[in-house]
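**Q** the following comprises the amino acid sequence and a computationally predicted model.
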Amino acid sequence: MMFLDPDSEESLVNQIVSGISLAIKEHRLKSGSKLPSIRKFAQTHKVSHFTAVEAYDRLVALGHLTPVRNAGFYVRSNPGNPRPDPVPEPHEEDTEFDFDAHLLLQKVFQPMGMELRPGIGLLPEQWTDHDGLQRGLRTLARNEPGSFSGYGQAKGSPRLRAKLAEKLADTRISAHPEQIMLTSGGSHALDLVTRYLVQRGDSVLVDEPGYHNLFLNLRLQGAKLLGVPRTLDGFDLEVLEALIIQHRPKVFFTNTRLHCPTGTSLSLAVAHRVLQLAEKYDFLIVENDIYADLDTTGQQALAGMDQLSRVIYIGSFSKTIAPALRVGFVAAHQELIDELVPLKLVSGLTTSELTEELALTVLLQGRHRKHVKQLQSNLADAHETVARLLEGVGMELFVKPHAGMFLWARHPLIEDSTALATKARDEKILLAPGQLFMPNAQIVPWMRFNVAHSLDERIYRLLEREIERL
């Protein structure tokens, strides 16, 4: 066990990197030896998951460790050599399965043998607007075959931005096309806004639980994350104001509608109070509203109540058209958008005008509105079925939203949902333990279920069997 001094001026990450590097140099860690998993290291040394992840990643970058997919981290035979050692595929009995946000991201894009994935954040492929995409591609190929050979405009397709301005106006958000910047999906929008607003050492408010990918991004920026507990109608307002008074954050990142992972939405009273606090204590709000089109209630966004004064609004087409499209957007006051554009250009030049025009073509099809209505109906049916199945094995639901993609559930006898998720791996089932969605990565009993991927009876047989063993 390594001694770490939390009161030292040297960061915990640097202490871990120095300690492991020294152990390798002094041959206390032999070539080819396996390090503890990230989760075990964090638990043993009482550090956060994020600290352990950053330290291990830095040791890999320095050439001291070799990561082996689905197996863990090993000491290189030639530490410091940037060329990786050839490592044999691990035996099944040696395989470790750490649950952290990195793993969840990998499992989304690389299923790696998982047959069922109720824990992921995507809709099934057959639920996307596949027909709309095909029709859109044919339309573009027929009508504008030679129009997409350049980089496009810095803010993105003017025609799509104009359409988005109309779409936002329908939801009572007033935005001129010049107040809208297109991005490569919602995550890209969050990344640009994060890098623009957040500097190392800044205190930022986030949902607790909340979006794991955002937490990783903010940690990389050196931010101090302040978790605001989610409640059935939005937030614990007393905790929120106490955090604001104590830490004076500059920004609050929040998913206001059909929240990931709890499925909750802000009540009108809570929304008004949040905007009052932002005005009183002078901070910005980044409203991640990527599930807006799945909402059947017509709830007004914070951006509509604030009219983009203190609210920066983020949206995406990943849920209603397809994630492969990679088209999202940021809407904000003109000055902020103009300052975001150079950051977008530096980080990746322009976004794809081809995919932007494809998104526009799909939106202009009359059938897309029918697709969204059908998607809402499919999700409502899945919510009803999955809620019944979860409750049937003794799970408690945080809320029943009847819309959106997620249910947040726990069992009264389960304290560590991460342990249950690890057992599910042997059944080739990917669960999403609540630890992934906590800003400080603490273990909790809650789990996120994507209702569209949670209709298979094998999931509930697993849950029932593991619960019976408690």
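**A** Cool, got the structure. Because the structure is a prediction, the values reported are computed rather than measured.
**Q** make it CA atoms for all contacts and neighbour counts henceforth
**A** Noted.
**Q** so where do the helices sit in the stretch 301-450 of the chain?
**A** For the stretch 301-450 of the chain, the helices defined by DSSP state H, counting those that start in this stretch cover 302-306, 334-348, 353-364, 366-392, 417-425.
**Q** so which bits of the first one are buried?
**A** Of all the residues in helix 302-306, those buried under the rule 16 or more other C-alpha atoms under 10 Å are 302-305.
**Q** tell me which residues of the longest strand anywhere in the chain come out buried.
**A** Longest strand in the chain, counting residues (DSSP state E): strand 224-231. By 16+ other C-alpha under 10 Å, the buried positions in strand 224-231 come out as 224-231.
**Q** alongside the first one, take a look at this:
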Amino acid sequence: MNKYIELMNEIEMQIASGSIRGGQRLPSIRELSARHQCSSSTVIRAYAELEKRHLVYTIPQSGYYAVLKKAESRQQSVGTEAVLDFSSASPDPELFPYLDFQHCLNKAIDIYRNRLFVYGTPQGLPSLLPVLSRHLADTQVFAKPEEIVITSGVQQALAILTAMPFPTNRSTVLVEQPTYHMMIRLLETMNIQASGITRTENGIDLDELEKLFRVGDIKLFYTIPRFHNPLGTSYDENTKKAIASLARKYDVYIVEDDYLVDLETGTKSDPIHAYSSSHVIYLKSYSKILFPGLRIGVAVLPQELMDMFCRYKNLSDIDSSMVSQAALEIYIQNGLFSRRKHKIANTYHNRLLRLNAALDQYNNSAYVWHARVSSGVHTHLRLRESAAIPDLLNRLSKQKIILKTSNDGFLTGFTKQPIIKLSVTRTEEALIEEGIQTIFAEIRKTRF
């Protein structure tokens, strides 16, 4: 047996037995080499093979660490005390990279200790900006570091954009209906003039969009082209190109919220920003792919908006968390983000495939239509009318199945559509089919 295999087996057994715990720093290459009387290259090969098996990971200039073993699966079943939650948009805590990011935080403090405990700049940690520039290019967003601002989550960027003046001196914010519920709450709480345009699983009426751009005093159009919240569907390429063209023609700024771009599994799905960077403000969240408490978002802005945006941001929080930014820089640079992205995208994709299959199998109702989506984390049910929905959701909640309508995604006074959101972020894959079967059993008992 090769020496490196012996080393691999020994370390793997120690991890399996618990004598090496998740997150624990492993012996150095020099230490193992001396202990086992082998060359350093043998130890390096053993660690490399263990890393391929996702049993260890490395942090440059720090060492090798054991990967945290996945916690025992939650024992759940529909109809018992456990809850099957199809309503939540929050990431699954079981997938959070706690230890990986903890080590990046510790390393960030070691490396940037002289820069993290003083005020930074509204634009963000200077060393992170070029890293993000290269990172965004992977999804066809080509932006120079000076065009990027790091925000405390996408929500802060939305608050700034809706409040700040634009060069066009227009005042109305146009939003899809339905849309992200926190955007609705922001607009109505801040008493910002807003109007809506209907969006369905088939998209929006581009003729109506052009009319609104032409006569509607539109300051900006907030859109979620990819994995729309709450519909789950995405615009096709022609629609995105048409929106970009109309934005240029009528000098309207598009705010493109691409919050789930890292879950894209399609090979060709460019953002609107790729077709009109001069009129598109591109927003990306790192909180969704890592964990909500990270609170890091990225805004890519046309140059004419940069000064005003940074001025408003400086009044909001001076700068976003420098420690989180430094840890994110290390997380991306070390390849941990890429591995994390692949893992979580595959996990959610498998759940979504299971959801689609269950919907196709059990939705035999003439009163309910479901959208089939291939990527992302959610889809929706569209019902014939909404009057019976509250009773349906109440009966399902008694069976520990939680669903939610999209009513909070509509502007006050806009006609609400009878839509129920279905999310897979907090659902066990093995329980999805049983949950959908129960949902449609209750729908058949409902009078629409």
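**A** Here it is on my side, so go on. Here the structure is a predicted model, which is why all the values come from computation and not from measurement.
**Q** quick one on the thing from earlier: nearest to residue 202 of structure 1, of the helices of the stretch 301-450 of structure 1?
**A** Residue 202 of structure 1 lies closest to helix 334-348 among these, at 19.0 Å (C-alpha to C-alpha).
**Q** let me see the ranges of the helices in the stretch 151-300 of structure 1.
**A** Using DSSP H, counting those that start in this stretch, helices in the stretch 151-300 of structure 1 cover 158-170, 186-197, 212-220, 237-247, 268-281.
**Q** go through these and name the closest to residue 395 of structure 1.
**A** The nearest among the helices of the stretch 151-300 of structure 1, by C-alpha to C-alpha, is helix 212-220 at 23.1 Å.
**Q** average offset between that closest one and structure 2?
**A** Average distance, helix 212-220 of structure 1 versus aligned residues of structure 2 after superposition (mean C-alpha distance after the TM-score superposition for structure 1): 1.1 Å.
**Q** how far off strand 224-231 does that helix point, in degrees?
**A** If you take axes from the mean of the first three to the mean of the last three C-alpha atoms, to 10 degrees, helix 212-220 of structure 1 sits at 150 degrees to strand 224-231.
**Q** so what does helix 212-220 of structure 1 touch, helix or strand wise?
**A** If you count contacts as 3 or more C-alpha pairs under 8 Å, 6 or more residues apart in numbering; DSSP states H and E, helix 212-220 of structure 1 packs onto helix 101-109, helix 186-197, strand 224-231.
**Q** burial of the aligned partner of residue 292 of structure 1 in structure 2, as a residue count?
**A** Under the alignment (TM-score structural alignment), residue 292 of structure 1 maps onto residue 261 of structure 2. The number of residues packed near residue 261 of structure 2 is 21, by other C-alpha atoms under 10 Å.
**Q** wait, isn't residue 261 of structure 2 in contact with residue 226?
**A** Yes. Using C-alpha atoms under 8 Å, residue 261 of structure 2 makes contact with residue 226 at a distance of 7.2 Å.
**Q** could you measure the equivalent of residue 150 of structure 2 over in structure 1 against residue 225 of structure 1, distance?
**A** Under the alignment (TM-score structural alignment), residue 150 of structure 2 pairs with residue 182 in structure 1. Distance, residue 182 of structure 1 to residue 225 of structure 1, by C-alpha to C-alpha, to the nearest Å: 27 Å.
**Q** kindly report the same for residue 401 of structure 1.
**A** For residue 401 of structure 1, the distance to residue 225 of structure 1 - C-alpha to C-alpha - is 27 Å.
**Q** tell me where the stretch 1-150 of structure 2 has strands.
**A** 56-59, 63-66, 84-85, 148-151 (DSSP state E, counting those that start in this stretch).
**Q** looking at those strands, which one is packed in the most?
**A** Highest mean neighbour count of those: strand 148-151, a mean of 27 (counted as mean count of other C-alpha atoms under 10 Å).
**Q** before we move on, the earlier item: nearest to residue 338 of structure 2, of the strands of the stretch 1-150 of structure 2?
**A** Closest to residue 338 of structure 2 of these, according to C-alpha to C-alpha: strand 56-59, at 13.0 Å.
**Q** mind listing what the nearest residue to the match of residue 150 of structure 2 once chain neighbours are set aside touches?
**A** In space, and not counting its chain neighbours, residue 182 of structure 1 is closest to residue 329: 4.2 Å by C-alpha to C-alpha, 6 or more residues apart in numbering. Residues near residue 329 of structure 1 by C-alpha atoms under 8 Å, 6 or more residues apart in numbering: 180-186, 189, 314-316.
**Q** no further questions, thank you.
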